[in-house]
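Colleague: Sequence first, then the predicted structure:
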Amino acid sequence: MAAPTPAQHKGAAAEALAANFLAARRVSIVARNWRCRMGEIDLICHDGSTLVFVEVRSRASGRFGSAADSITARKQARLVAAAQHYLATLKRVPPCRFDAILIDGEAEPQWLKHIIEL
C-alpha cells in the first residue's frame, strides 16, 4: 500500500479534529471512513438515539472556495447513497440526519462550524 499523501494527512487531521469536537459534545463515534461502492462516509455517530452521518470538509485557504462550497450536489447525492447502503445493513433503521463539520483555515485559530441536518 502506498504511503499517505500530504492531502490524506491533512484530511485525517481534520477528521480527528471533528471527532474530538463531536465527542466533547457527547456524540459517540460508531465508525470512521466507512466505505462502500457508493462512496465514503467520514464519520457515523450516535447523538442520543439519532444516527448521524457526518461529512468533514476542510480548506486551508479560500482560494478555491470555502469548506462548505466543496459539498456539491454530486457529493450530497453520493453521501445519501452511501448512507442508504449503510442503513440497509441494520436490522432497524433509527432516526437519522446528515451533519457537516466545516474547517476553514490552516493556521490557528481554525474556523470550525458544525452544520446540523445538511
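Modeller: Thanks, I have the structure now. Numbers count the residues shown, from 1 in each chain.

Colleague: use CA for all of it now, contacts and neighbours both
Modeller: Will do.

Colleague: distance of residue 46 from residue 72?
Modeller: According to Cα to Cα, to the nearest Å, residue 46 stands 25 Å off from residue 72.

Colleague: When these two are compared, which one has more neighbours?
Modeller: residue 46 (17 against 10; other Cα atoms under 10 Å).

Colleague: Name the SS class of that one, please.
Modeller: strand (DSSP: H, G, I helix; E, B strand; the rest coil).

Colleague: burial measure for the nearest residue to it once chain neighbours are set aside, as a count.
Modeller: Nearest residue to residue 46 in three dimensions, chain neighbours excluded: residue 28, at 5.2 Å (Cα to Cα, 6 or more residues apart in numbering). Applying other Cα under 10 Å, we find 19 residues neighbouring residue 28.

Colleague: quick one: contacts for residue 28?
Modeller: 22, 45-47 (Cα atoms under 8 Å, 6 or more residues apart in numbering).

Colleague: alright, now check it against this:
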Amino acid sequence: MPANNRLDLGRQGEQLAVTYLEAQGMKVIERNWRCRHGEIDVIAEEGPSLIVVEVKTRSGTSHGTALEGVSRAKLARLNMLAAKWLATQQRTFDSVRVDVIALERFAGDFALRHVRGAI
C-alpha cells in the first residue's frame, strides 16, 4: 500500500477510535502527543484514570492482525511516554492505563477491538 494510503488509513482509524472512546464515556485530552522519545496516539481520561491509547489500523490481515502489530516493546514505550506526558501536567490521576484499539478494514467496513490494560 502506498505511503499516502497508509497515512489516510491511519488517520481514519484514529478518528474512529476517538469517536468510539468518547461514546464509551471517555474524555479525549490530546491526540498525537509527541516528544523526542516517541508519540502517543490518544490520551484520554476515564473518571480519575489516565488512559494512553495506541491505535493500530490495518487494511487486512495478510501481514497479521492489527493487534499483533503492537509489540510488548511498544507497550513498554507507551508506559514510559505516559510518565513523560504526566511530568508536563499540573494535574494528577489516580491510575494510568495503556489500552490498544485495533482496527481492521474489510470491504470498506472496520472491525474494532479494544483491549483495556494491554500491559
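Modeller: Arrived safely, thanks for sending. Bear in mind the structure is a predicted one, so any value in this text is a computation, not a measurement.

Colleague: just curious, which of the contacts of residue 28 of structure 1 is nearest to residue 84 of structure 1?
Modeller: Nearest to residue 84 of structure 1 among the contacts of residue 28 of structure 1: residue 45, at 15.0 Å, using Cα to Cα.

Colleague: show me what contacts the closest one?
Modeller: 27-31, 51-54.

Colleague: change it to 7 Å
Modeller: Shown in contact with residue 45 of structure 1 (Cα atoms under 7 Å, 6 or more residues apart in numbering): 27-31, 51-53.

Colleague: Ok, residue 100 of structure 2 next?
Modeller: 53-55, 114-116, 118.

Colleague: As JSON lines, these with secondary structure, distance to residue 10 of structure 2 and neighbour count would be great.
Modeller: As requested, the contacts of residue 100 of structure 2 are arranged in JSON lines below (DSSP: H, G, I helix; E, B strand; the rest coil; distance: Cα to Cα, whole Å; neighbours: other Cα atoms under 10 Å):
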{"residue": "53", "secondary structure": "strand", "distance to residue 10 of structure 2": "14", "neighbour count": "29"}
{"residue": "54", "secondary structure": "strand", "distance to residue 10 of structure 2": "11", "neighbour count": "24"}
{"residue": "55", "secondary structure": "strand", "distance to residue 10 of structure 2": "8", "neighbour count": "25"}
{"residue": "114", "secondary structure": "strand", "distance to residue 10 of structure 2": "16", "neighbour count": "17"}
{"residue": "115", "secondary structure": "strand", "distance to residue 10 of structure 2": "18", "neighbour count": "15"}
{"residue": "116", "secondary structure": "coil", "distance to residue 10 of structure 2": "20", "neighbour count": "14"}
{"residue": "118", "secondary structure": "coil", "distance to residue 10 of structure 2": "20", "neighbour count": "16"}
